[in-house]
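Q: pasting the sequence and the predicted model now:
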Amino acid sequence: MLKTERLEKLLELCHQQGSLSVRQAARSFDISEMTARRDFDELAAAGRVIREHGGIRLPNALQAPPTELPYFEKLSIRPQEKQDIARAACGLIKEKDTVFLGPGSTCASIARLLPAVPLRVVTNSLIAFSILQRNEAIEICVLSGQYRSRSGSLIGAVTEEMLSPMGIDKCFIGANGVSGGTAFTSNLDEGRLQSLACDRSGERYLVCDASKIGQQDFYNFCNLDRIDAVITDASATPEQRAAIEASTRLIIA
């Protein structure tokens, strides 16, 4: 990646998050922390960001409210469709499976509908954990890491290190958008973890209601040809269904 392109990507990520640390920049773009600091200094000298200890942030005038809705606001959006999707997902899970549940309201619906049978559930979602802890038949493994309040999830290098050696039978991940044969989310670290969960899983399922199909977001974390199936609701149009089926199997809940 050329330096000019990297600077634009750094700035784009800073705009998406409001701030960016040296460590995150180094990890995200596979550069040294010294190089990240020099890039930050160059962006600050051009007046595009404000340099601060350990990172950069946007000038106050450029700060914008995040476009991703908080988890608790998402709960009220298409609840029946999410429940239908969750029911279809639960039908794919067998007793004694090790299952990964990602963040998001649809994955939380899966947690709510899981039967009281022996399962192991690995998750970085504190929302899913709060639901699952009532199910005494399920063994829960909560990944630790940096807390992201907007999705109620744990993310970052520590989270990825915990997940890396694990063997998962089936993973269920969500997305803020699905377009052009790829799945999108609004947060880079959250996307990286979901991509890693796919790598560690024997079967991979993307769960999203039909309103997400045809939408894009900040970070493309997974090509649909890596996914065994997309599970969506019956309101998906013929065009939306064809778009998914061009890349992978489609399950209509």
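A: Received it, and whenever you're ready, just let me know what you need. Residues are numbered from 1 along each chain as shown.

Q: all contacts plus neighbour counts: C-alpha atoms, from now on.
A: Will do.

Q: checking residue 51 next. Helix, strand or coil?
A: strand (DSSP: H, G, I helix; E, B strand; the rest coil).

Q: what's in contact with the strand or helix carrying residue 108?
A: Per DSSP states H and E: residue 108 is located in helix 105-113. The list of residues contacting helix 105-113 from outside it, by C-alpha atoms under 8 Å, 6 or more residues apart in numbering, reads 71, 74-75, 82-83, 85-87, 89-90, 101, 127-128, 131-132, 172-174, 207-208.

Q: of those residues, buried ones?
A: Using 16 or more other C-alpha atoms under 10 Å as the burial test, the contacts of helix 105-113 include 71, 75, 82-83, 85-87, 89-90, 101, 127-128, 131-132, 172-174, 207-208 as buried.

Q: in strands only, show me these.
A: The members of those that map onto strands under DSSP state E are 101, 172, 173, 207.

Q: tell me who's in contact with the nearest residue to residue 182 once chain neighbours are set aside.
A: Distance criterion C-alpha to C-alpha, 6 or more residues apart in numbering; nearest residue to residue 182, sequence neighbours excluded, is residue 223 at 4.3 Å. Residues in contact with residue 223 (C-alpha under 8 Å, 6+ apart) are 181, 182, 183.

Q: of the residues you listed, closest to residue 57?
A: Distance to residue 57, by C-alpha to C-alpha, is smallest for residue 183 among the contacts of residue 223, at 27.3 Å.

Q: am I right that the closest one is in contact with residue 222?
A: Yes. Between residue 183 and residue 222 there is a contact under C-alpha atoms under 8 Å: 5.3 Å.

Q: and those two? which has more neighbours close in?
A: Legend: neighbour count by other C-alpha atoms under 10 Å for residue 183 and residue 222, higher for residue 183 (27 against 22).

Q: follow-up on the earlier one: the residue nearest to residue 182 and residue 232, how far apart?
A: From residue 223 across to residue 232, the span is 17 Å (C-alpha to C-alpha, to the nearest Å).

Q: just residue 225 next, same as before
A: Per C-alpha to C-alpha, residue 225 is found 16 Å from residue 232.

Q: looking at these two, which is more packed in?
A: Neighbour totals were compared for residue 225 and residue 232, and residue 232 leads with 27 against 15 (other C-alpha under 10 Å).

Q: about what we covered before: need the ones in strands among the buried ones among the contacts of helix 105-113 in TSV with distance to residue 111, can you?
A: Below are these laid out as TSV (distance: C-alpha to C-alpha, whole Å):
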residue	distance to residue 111
101	8
172	11
173	12
207	13
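
Q: second structure for comparison follows:
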Amino acid sequence: MKEKRLRQILGALQESKYLTVSQLAAKLAISTSTLRRDLDELVRRELVVRSKNGVIPASEMRTDTSVSFRTGVNAQAKVAIAKDAVKLIKSNSVIFLDSSSTVLNMANYLYRVPNVVVVTNSLMVVARLRGSSIPVYLIGGQMSERSHAFMGPLAEQAVQEYNFDYAFFSPVVITPQGYAAETTVEAASMRKAALERAQCGVLLCDSSKIGQHRVYNLAHINDFRYIVTDDPERPANTTATVLRVKTGGLK
């Protein structure tokens, strides 16, 4: 009976790619308590991945994952990292913000930086800054429905028109070899184009991303001036300045 239920859960997730716990429970007509126990088992078997916002099949972690899902993964650490990353920005700066869920949190604290100008390929960043006094420029191109971001040749061409004082990125992973890496070539190529236009590249990564594998490299960690992370030890042996987030700010 349990194995049948587990197969039904996996089938529903493969069909929808992303569901909240309440949606999944309603779809399968089971209680949320039973579902949570089943999900614990599927996580143990490495067949699904959970965040506070919902559940996806493990196979989705190697595709352009839904932004709704990503915002719930290690959310507290991402907010702390983003908040401290804003402290690096000097007044009168032009900055690039990528379409990651970690960098998105920076939009909540940019009001602290006088005369900052934002360039981004993320619709989520634009929405977050709507109504503020911060000038925002959106780079166009081909839109990803999952990440709500513009990528592709047109976006990469558009980013060449700018010179950034700072550019902020949060890749899907940092590989054991020290590369910031992405699941899609489009995401890696777009971020690489923006990094090339920046005087100062800043890498944001929570501890869960470090030591993982993905296919497409954005850049080596040594290509960034700063790395902001909640990991107490990793990454190590890098020429970048590593700022380790703790309660009370940067160390």
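A: Okay, I see it. Keep in mind that what you see is a predicted model, and the values were worked out from it rather than measured.

Q: need the TM-score between these chains.
A: Put the two chains on top of each other and the TM-score (TM-score structural alignment, normalised by the length of structure 2) is 0.70; 184 aligned residues with a C-alpha RMSD of 1.6 Å.

Q: quick one: residues contacting residue 80 of structure 2.
A: residue 245.

Q: can you map out the strands along the stretch 51-200 of structure 2?
A: Taking DSSP state E, counting those that start in this stretch as the test, the strands found in the stretch 51-200 of structure 2 are 54-57, 94-97, 117-120, 136-138, 142-144, 149-151, 164-169, 173-174, 179-182, 198-205.

Q: the next helix or strand after the longest one corresponds to what range in structure 1?
A: If you walk from strand 198-205 of structure 2 toward the C-terminus, the next helix or strand you reach (DSSP H and E) is strand 216-220. Using TM-score structural alignment, the residues of structure 1 aligned to strand 216-220 of structure 2 are 219-223.

Q: what's the burial count for the residue nearest to residue 135 of structure 2 when sequence neighbours are not counted?
A: In this structure, residue 135 of structure 2 finds its nearest non-sequential neighbour in residue 117, 5.2 Å apart by C-alpha to C-alpha, 6+ apart. Using other C-alpha under 10 Å, residue 117 of structure 2 has 19 neighbouring residues.

Q: show me what contacts the counterpart of residue 117 of structure 2 in structure 1?
A: Aligned counterpart of residue 117 of structure 2 in structure 1: residue 120 (TM-score structural alignment). Residues counted as contacts of residue 120 of structure 1 (C-alpha under 8 Å, 6+ apart) are 96, 97, 98, 99, 138, 139, 140, 141.

Q: change it to 10 Å
A: Residue 120 of structure 1 makes contact with 95-100, 137-141, 168-169, according to C-alpha atoms under 10 Å, 6 or more residues apart in numbering.

Q: same deal with residue 138 of structure 1?
A: 96, 98, 114, 115, 116, 117, 118, 119, 120, 121, 132.

Q: give the equivalent position in structure 2 for the first one.
A: In the superposition onto structure 2, residue 96 of structure 1 corresponds to residue 92 when matched by TM-score structural alignment.

Q: ok so, going back, and the residue nearest to residue 182 of structure 1, how far from residue 169 of structure 1?
A: Relative to residue 169 of structure 1, residue 223 of structure 1 is positioned 20 Å away (C-alpha to C-alpha).

Q: same deal with residue 251 of structure 1?
A: Distance, residue 251 of structure 1 to residue 169 of structure 1, by C-alpha to C-alpha: 19 Å.

Q: residue 103 of structure 1 now?
A: 18 Å.

Q: more neighbours: which of these two?
A: Using other C-alpha under 10 Å as the criterion, residue 103 of structure 1 and residue 169 rank with residue 103 on top: 24 against 18.

Q: burial of the nearest residue to that one once chain neighbours are set aside, as a residue count?
A: Leaving aside its sequence neighbours, residue 103 of structure 1 sits nearest to residue 125 (C-alpha to C-alpha, 6+ apart; 4.9 Å). Residue 125 of structure 1: 25 surrounding residues under other C-alpha under 10 Å.

Q: before we move on, the earlier item: wait, the match of residue 96 of structure 1 touches residue 165, no?
A: Yes. Counting by C-alpha atoms under 10 Å, residue 92 of structure 2 touches residue 165, with 9.3 Å between them.

Q: could you point out which element follows the longest helix along structure 1?
A: Using DSSP state H to define each element, structure 1 has its longest helix at helix 3-17. For helix 3-17 of structure 1, the succeeding helix or strand toward the C-terminus, using DSSP H and E, is strand 19-21.

Q: which residues in structure 2 does that next one align to?
A: Using TM-score structural alignment, strand 19-21 of structure 1 corresponds to no residues of structure 2.

Q: quick one: list the elements packing against that strand.
A: Under the contact criterion of 3 or more C-alpha pairs under 10 Å, 6 or more residues apart in numbering; DSSP states H and E, strand 19-21 of structure 1 touches helix 3-17, helix 33-45, strand 50-52, strand 55-57.

Q: and those, which is most packed in?
A: Mean neighbours per residue, mean count of other C-alpha atoms under 10 Å, is largest over these for strand 55-57, with a mean of 22.

Q: that one aligns to what range in structure 2?
A: Counting by TM-score structural alignment, strand 55-57 of structure 1 sits on no residues of structure 2.

Q: and what of stretch 160-170 of structure 1?
A: Counting by TM-score structural alignment, stretch 160-170 of structure 1 corresponds to residues 156-166.

Q: buried set for the matching stretch?
A: Buried residues in stretch 156-166 of structure 2, counted by 16+ other C-alpha under 10 Å: 156, 157, 158, 159, 163, 164, 165, 166.

Q: do stretch 134-141 of structure 2 as well
A: Going by neighbour count (16+ other C-alpha under 10 Å), the buried part of stretch 134-141 of structure 2 is 134, 136, 138, 139, 140, 141.

Q: contact partners for the spatially most central residue of structure 2?
A: The structure's structure 2 has its C-alpha centroid closest to residue 100; by C-alpha atoms, centre = their mean the separation is 3.1 Å. Contacts here follow C-alpha under 10 Å, 6+ apart; on that basis residue 100 of structure 2 touches 67, 70-71, 122, 124-125, 147-149, 168-172, 204.

Q: repeat the analysis, applying 6 Å as the threshold.
A: Listed by C-alpha atoms under 6 Å, 6 or more residues apart in numbering, the contact set of residue 100 of structure 2 reads residue 170.

Q: can you tell me how far it sits from residue 71 of structure 2?
A: Distance from residue 100 of structure 2 to residue 71 of structure 2, by C-alpha to C-alpha: 9 Å.
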